[in-house]
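In: okay, sequence plus prediction incoming.
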Amino acid sequence: MPDLLDRYPLTAGTYHEMLQSDGSVRPHWRRLFERLQRMTPAQLNHRQALLARQIQENGVTYNVYADPKGADRPWELDLLPNLIDASEWDALAEGVAQRATLLNAVLADLYGPQHLLSKGLLPPELVYGHSHFLWPCQGIQPPGGIYLHVYAVDLARTPDGRWWVTADRTQAPSGAGYALENRQIVSRAFPDLYRDLQVRHLTGFFRTLQETLSRLAPHGHEAPLVVVLTPGRFNESYFEHLYLARQLGFPLVEGGDLTVRDATVYLKTLGGLRRVHAILRRLDDVFCDPLELRTDSALGVPGLLQAVRLGRVLVANALGSGVLESPGLLGFLPKVNEHLFGEPLKLPSVATWWCGEPPVMDQALQKLDSLVFRAAFTSQSFAPVFGRDLSAKRRQALVERIQGRPYAYVAQEIAQLSQAPVWQADAGVLLPRAIGMRVYAVASEDGYRVLPGGLTRVAGMADAEVIAMQRGGASKDTWVLGEGAGGLEQWRAQRTLGLSDLVRRDPYLPSRVVENLFWFGRYCERCDGIARLLRIILARYVEDDDPQALAGAVALAERLKLLPEEGDLQSRLLVALLDPGWAFSLHANLRSLHGAAAQVRGKLSRENWHALVELQRDVETLDGDTPALGEVLDFLNRLLMSLAALSGFALDDMTRDEGWRFLMVGRRIERLQTLSTSLAAFVRQPAAFEAPNLGWLLELGNSSITYRSRYLAEPQLIPVLDLLLLDDQNPHAVLFQIKLLGSSLRRLADDLSTPRDKTLKPLIERLGHFDLGTLEYSLFGVASTQAVLEGLAELLGDIVEASARISDRLALRHFAHVDGVSHGTVSV
């Protein structure tokens, strides 16, 4: 293989992580470099592809708000780790722990005696003017005096190799979960090297987080219940919320899953209310309580702040901690640390000038060309502006803007970011990219413990000066070398479990999760039914050899409102299939299926989720230009196979707990409604007796093979109705589904101690008494037959209405927790 450094530019005035100023490889990088030098580009590409495949299979995503297809965007991870020598790391970790201790003390003062403000060590404008300084939190004392349970700091290197702080993350620091996932993936790409370099493990950090939250939670003599509070699946780092909840063993909840009763926080579970003792929040503090904080928040928990105020629940990080994320505070922290602890800060901040002081503003504006200007408050809509890039007109506009509200802006020295090698698979070369590193600390009984590693973020473009995942950046694993335990990361249980700890059901299953499992089941069946009918129409339209069958299938689709009314058949079909803006389209229902699945991702196996991702990609391949009908028909065939796989996963992969039962009840209600609605509409058609129509009806009911193997004859009305209506051994028959639904509902009633309902029993009896012989020996000819079929259609309509009422009742009792007494019997 050619030398990896042949095309690797060494930029003067920039610190290179791998190379010294003379171009030689740094000592702690040599072993990795030698390993890479012995590999061919094809081998490196193969390992990079393995990383990408692992990310896809694990469902690691990062949502980009500005990208219309940014939801569930695959996480970007470079093959090469970023290496840091042990001695360098130890000094860096001391500085991070010191800074976390300082910022915790600053929060204690700001929400307590406020000596730092009264002594002029911090400007009141930067504190009181910040939207995340929360007056309702004044005087609240968190358990153990800990405000910052998790702290993160963004670091960059100076050209001479020293580390400096570019930003503090104190509100709900993100990225630690991604760092752990990066480690799990990259360490498997280089297992021998990972072991030989004795890379320090990350898992102790997360065990400490578990222990801290459980120890500080006000739980009395109860076993503490800790939950992870997420804004929901549309948040940029939702995967990390889910991943952390899994790793820590805490339920992942949204604001609607929690309720406050008598200043106590409860989780709304399927089995009732369970007290919550601690909340690890991934939600901005102002959104956490719409009663006392941001009143328009639909993400928080009304009354949460009162529960915190009375010491009934721990919130980590403490509400109001976001005030410290103002970059304007960076320049004041060195003196604050000397005042509070009598020692200098070990980690300097990037040179920062707050423009709220007139002499400082004048000095900053004089050096405008060499500085970058930022908003002092996170609530401002102001992207960083590099003074050197401004035209004379824009420069004057910036000056006037700063002079108009000087307290709202800060000026910073432009950080010359260090560069690390990344593998460019398409070109087969190593190239340098600017990097920054986010390092994490967690509160423990002995002070702050620093994660031995972190999230190295990589610029997306070669000339980028700002690193942001929202701007297309990637990531690297961070390896701290020396004194590692050897071997791969091992995650250990928080405590030893014995016989008395055994459980066979999830005691903290949120009602929202159950509701989404229910609708996940319904949308699976709904998409299957829509896809089958549209495939029937499309196949006969393309083949153009059975106009009678095509007309009958189109008439059914129109009666079921699955085809728009306007346009020729081809355009109507494409709208019904692919138009996301039409509420009844297959595309819209597949999007709803994916949305419900995303809400219950923690309950789905990796294979199940992967099948959903592949299904979503199949849909996206048809976006854009109008596809050929043959291509759409092929898509429908693949789609039905994918939906069948989802059904198989539900039957084989999921534990038969209450969540699974609600999923299956959802599927059975939807299938019962689809079968009954379709049959009722079909028997009302004038051509119900015709073999071509009966043929596609069997196809719609997924029973064509069963019919052919039983009768060896063309489809006829009586045996087709028997198979799709009364055969209690056929899972696609109405009688089979209604009996199975009744059995499932009785089981739920027994498990959840709710009374039973007799809604389905009379309908089962009426269906069981239906006599197909009345169609064979009708006394009054066609009129008599039509009367019988009309009676059957009315019975099927009653079944549809009954199943809809059952669905509503289940939602009221188990999802909305509405008292069944005021809404009729909710039993089954």
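Out: Everything's here; your move. Numbering: from 1, shown residues only.
In: every contact and neighbour count from this point should use C-alpha atoms.
Out: Fine.
In: list the buried residues of the lengthiest strand in the chain.
Out: In the chain, with assignment by DSSP state E, the single longest strand is strand 429-444. Within strand 429-444, the residues that qualify as buried are 429-444, counting by 16 or more other C-alpha atoms under 10 Å.
In: centre of the chain to that strand, how far?
Out: For strand 429-444, the separation from the chain centroid amounts to 23 Å (computed by C-alpha atoms, centre = their mean, to the nearest Å).
In: alright, now check it against this:
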Amino acid sequence: MVTETIHSLLDSYKSQISSYDEILASDGSIKPYWKNLFIGLEKIGNLELKNRLQEIKNKIRENGVTYNVYQEPKGLNSPWKLDPIPFLIEQKEWESISKGLQQRAVLLDLIYRDAYGDKRLLKEGILPPELVFENTGFFRPCLDVKLPTENQLMTYAADMARGPDGRMWVLDNRTQAPSGSGYTLENRVIISKIMPELAEDVYISRLSPFFTQAQQSMFKVFREKSEHLNIVYLTAGPNNETYFEQAYLASYLGYTLVQGDDLIVKNGYVWLKSIEGLQRVDVIIRRIDDEWCDPLELRSGSRLGVAGLLQVMRNGNVLVINPPGTSMLENSALNAFLPSISRHFLGEELILPSVATWWCGQEKERAYVLEHLHELIIKKANRKQVFRSVYGRQLTHQQLQELKQQILQNPTEYVAQQETSFSTTPAFVEDHIEPRYAAIRAFLTATPTGYQVMQGGLTRSSPIKDKFTFSNQYGGLSKDTWIISDEAEVIRERIKLPGLLSQKAQSSLPSRSAENLYWTARYAERTMVASSFLIITLNALNFQRNFGSTNKTEHIEILLKTVSRLIRMENGFTDENKEAFENPYPLIYESIANDNQRGTITSSIQSYMKAIIAVRDRWNQVTWRTVDNIENINQRLKNIHTRQNPNDIQNALNTLQNNLFTFYGLVNETLPRNHGYYLFEVGKLVERILSKVTILRSIFSTKTEQFVETELMEAALMSHFALVNYRLAYKSNFEMEYVLDMLLLDQQVPTSLSYLLKALNEALSKLPQNSERLNEAQKAILQASTQLQLVDVNELNKVIEADKPYLKLDQMLLDIYGHVSTVSNFIANLYFKHTFTQHSITDTLMDVDNDL
């Protein structure tokens, strides 16, 4: 019965095939490993496959796997798309493909070295000079920049698809900063957890050896110079399309994630600006385009790179992977000359063919292109010139004539390629399996023994049926890529990386990361305090509405005023805005949902998300799931309205509070006790003290009648999570003296001001100091602690009968607020002084060259 349904499933799929498909052998039979995959799919069943797809989406969201889509209102942090059906290639075929990829990597490396060296290809007429000197990826300042390695092209990626002859054809080369290997790794992790049945009875090659080989190669280069390497991963920042991958790989490989402003050139070396001071950088793995690397010699307006970087490279004092200038190899016109260049340099024919390409800068080729324009695909030779491919067959007669004129005006800028039908592969789309065009990106890294190929890759299938387009910018779907065999992979001997333990111990914290960790904690705590106090206020409102007396609402008014002061509402609950107290819910909802007003719950969560994403390489997956929960709650809170049941809002706030507590617990349990952890603690404690002081000053601004004061004391204890402690100590007897003693001085209560100040001082003491003497922050804490310890609670409880303000209490709290604000300013000036205002860099991040 199962066999019949499998045949039915295969027959159904085969009936949809309109071109060569991956499941078919050259004789039209089903490849054995694809047949086994369909057996697994049949066992799972279509309904369960839909459930598994949803699990994949949930896992992607929980893990924070994103891809930023430009030109879309909701493009930032768009969820990554992953098909549950993998792409399969048999091991023997992959070995043959790998040889072709290695040959091409060697060839491109030789072309690069020749273009920036002897220029034999130009002198002997093998390569037209326009493809070098008019190439937007060729930079004259890089002529004398050389890496201290045999291969200059350290990493390389190739986009491939299976052509009509059954072989893999190379479509594009990625040479300056190849992207996708991190997504490849994450795809494998997710599919192995959610689709394990599909891997039964087959052996799938592992991905991790590829990354280990890359690390080993770097250490071998520098082994003679230093046993301990400081390797940084240079990113354009959170707005970059592949920022998730950059943070993911930096964390996976143990490198420091940095932006251009985190680095500086001084005394002939590149230095990392960290809170410990300047630290020398040995290796930069860059994920920014060539021209942005050095504003001193390349693009002057760049804030993404490091001024003076090229000169440090010339001196041999830093290794940059890949070196600036390698984007010249991505010029599409080179494909037309690769066969002759291969014969010239290697004495070999290309193992892997390219799509037939004609460069319009040659008279004969241009004439052919103009005559067959309706059959060809027209592209710009230089990929940095934004120009989407034009399919001649889709153009009208008038459009064809206009395109001919464009080509004739600037012929060297255009290439034409043959439109070829590539293979399709099974994809689970719209709840069923159907053929979709697919392409695979393969990754290579240079090692002392030659280029090594990853045993897998990033496969992407078209989001549109019968259309060969797979860019993630246009909705492409990714797939896990399995290199499979019937025999287990030989386990390689573990590679020992010299100096790794010492390198780990010396890992530094960039100033920008330090600042984002600090503000992650502050915004988390700001959200926690505000949401907790809103819960208290809403409970009081609901109780008053259902059971209280309409004559005794003074405590409600004071609680509402406190909400306004915590959230810093411009037109909040004030004496000048009396009508707001009559129906407080609209303003309460605004204090939660208005994300355009600073200080509201949703605004604080948004700021928290921006800060935590900027240091996402610091968080494990469990922590990130909690962050994802917080972000989802924020979306719910943004949509609340005045007609909504207050209980629903309270439930959402309770869930938010629980997740923030979970986040704090995970930070405490998982973050290493390094400078990053203590800066996080400092940020949390500073915000907590300032918020608690604000609450106490607002609630106990003046003496009120006994009933009101009792309600306020209970609210104050609840906001400090100390109500249970108080009742254990004093039963239900609420006395101002006892309440103040617990909230101000009790060292056993972790939310008392005395406890918090002591904890803040301890966290500060763990941070790098300029001298053994007390710094300004420690002096401020000492002043606040001393003032608090010397206070007489009985005196604080006294009031002047005329207007009944708690003057001494208010003045003391105001002084503590000032002292702790000094701590915040000192932290920013001392540890964050290397950071600068982040400029809008959307235009610099339109990364056409590394588009996935």
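Out: Nice, I can see it. Not measured: the values here are computed from a predicted model.
In: the buried residues of strand 429-444 of structure 1: which two are farthest apart?
Out: 429 and 444 (43.5 Å; C-alpha to C-alpha).
In: residues in structure 2 aligned with stretch 266-276 of structure 1?
Out: Aligned by TM-score structural alignment, stretch 266-276 of structure 1 falls on residues 271-281 of structure 2.
In: mean per-residue distance, the helix or strand following the longest strand of structure 1 versus structure 2.
Out: Later in the chain than strand 429-444 of structure 1, the nearest helix or strand by DSSP states H and E is strand 447-450. Average distance, strand 447-450 of structure 1 versus aligned residues of structure 2 after superposition (mean C-alpha distance after the TM-score superposition for structure 1): 1.6 Å.
In: quick one: contacts for residue 587 of structure 1?
Out: Residue 587 of structure 1 makes contacts with 576, 577, 578, 579, 580, 619, as judged by C-alpha atoms under 8 Å, 6 or more residues apart in numbering.
In: over in structure 2, see which of those residues survive.
Out: Compared against structure 2 with both residues aligned by TM-score structural alignment, their matches' C-alpha atoms under 8 Å, these retain 577, 578, 579, 580, 619.
In: which residues touch the residue nearest the centre of structure 2?
Out: Centroid-nearest residue in structure 2: residue 244, 2.8 Å away (criterion: C-alpha atoms, centre = their mean). The contact partners of residue 244 of structure 2, taken as C-alpha under 8 Å, 6+ apart, are 64, 65, 66, 67, 238, 616.
In: what do we get in structure 1 for it?
Out: So, by TM-score structural alignment, residue 244 of structure 2 is matched to residue 239.
In: and the gap between its match and residue 232 of structure 1?
Out: Separation of residue 239 of structure 1 from residue 232 of structure 1 (C-alpha to C-alpha, to the nearest Å) stands at 10 Å.
In: in stretch 688-698 of structure 1, what's buried?
Out: Judged by neighbour count (16+ other C-alpha under 10 Å), stretch 688-698 of structure 1 contains these buried residues: 688, 691, 692, 693, 694, 695, 696, 697, 698.
In: which SSE is the fifth one in?
Out: Using DSSP H and E, residue 694 of structure 1 sits in helix 691-700.
In: just checking, next helix/strand downstream of that helix?
Out: Going down the chain from helix 691-700 of structure 1, the next helix or strand is helix 704-711, by DSSP H and E.
In: need the longest helix for structure 2.
Out: Using DSSP state H to define each element, structure 2 has its longest helix at helix 511-546.
In: okay, buried residues for stretch 617-628 of structure 2 please.
Out: Neighbour count says stretch 617-628 of structure 2 has 617, 618, 619, 620, 623, 624, 625, 626, 627, 628 buried, by 16+ other C-alpha under 10 Å.
In: dump the contacts of residue 244 of structure 2 to JSON lines, plus secondary structure.
Out: Listed next are the contacts of residue 244 of structure 2 as JSON lines, based on DSSP: H, G, I helix; E, B strand; the rest coil:
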{"residue": "64", "secondary structure": "coil"}
{"residue": "65", "secondary structure": "coil"}
{"residue": "66", "secondary structure": "strand"}
{"residue": "67", "secondary structure": "strand"}
{"residue": "238", "secondary structure": "coil"}
{"residue": "616", "secondary structure": "helix"}
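In: closest to residue 539 of structure 2 among those residues?
Out: Proximity of the contacts of residue 244 of structure 2 to residue 539 of structure 2 (C-alpha to C-alpha) peaks at residue 64, which lies at 34.3 Å.
In: need the counterpart of the closest one in structure 1.
Out: For residue 64 of structure 2, the aligned residue in structure 1 is residue 59 (criterion: TM-score structural alignment).
In: what's the neighbour count on its match?
Out: Residues contacting residue 59 of structure 1 under the criterion other C-alpha atoms under 10 Å number 20.
In: tell me, stretch 131-144 of structure 1 lands on which residues of structure 2?
Out: Using TM-score structural alignment, the match for stretch 131-144 of structure 1 in structure 2 runs over residues 136-149.
In: ends of that stretch, what's the gap?
Out: Using C-alpha to C-alpha, the two ends of stretch 136-149 of structure 2 sit 25 Å apart.
In: mind listing what's buried in it?
Out: Here stretch 136-149 of structure 2 shows 136, 137, 138, 139, 142, 145, 146, 147, 149 as buried, counting by 16+ other C-alpha under 10 Å.
In: then stretch 78-93 of structure 2?
Out: 78-91.
In: among these, which ones are in helices?
Out: If you go by DSSP H, the buried residues of stretch 78-93 of structure 2 have residue 91 in helices.
In: out of the buried residues of stretch 78-93 of structure 2, the closest to residue 9 of structure 2 would be?
Out: Proximity of those to residue 9 of structure 2 (C-alpha to C-alpha) peaks at residue 85, which lies at 14.4 Å.
In: make sure that closest one is actually in contact with residue 432.
Out: No. Checked against C-alpha atoms under 8 Å, the pair residue 85 of structure 2 and residue 432 is beyond contact range at 11.2 Å.
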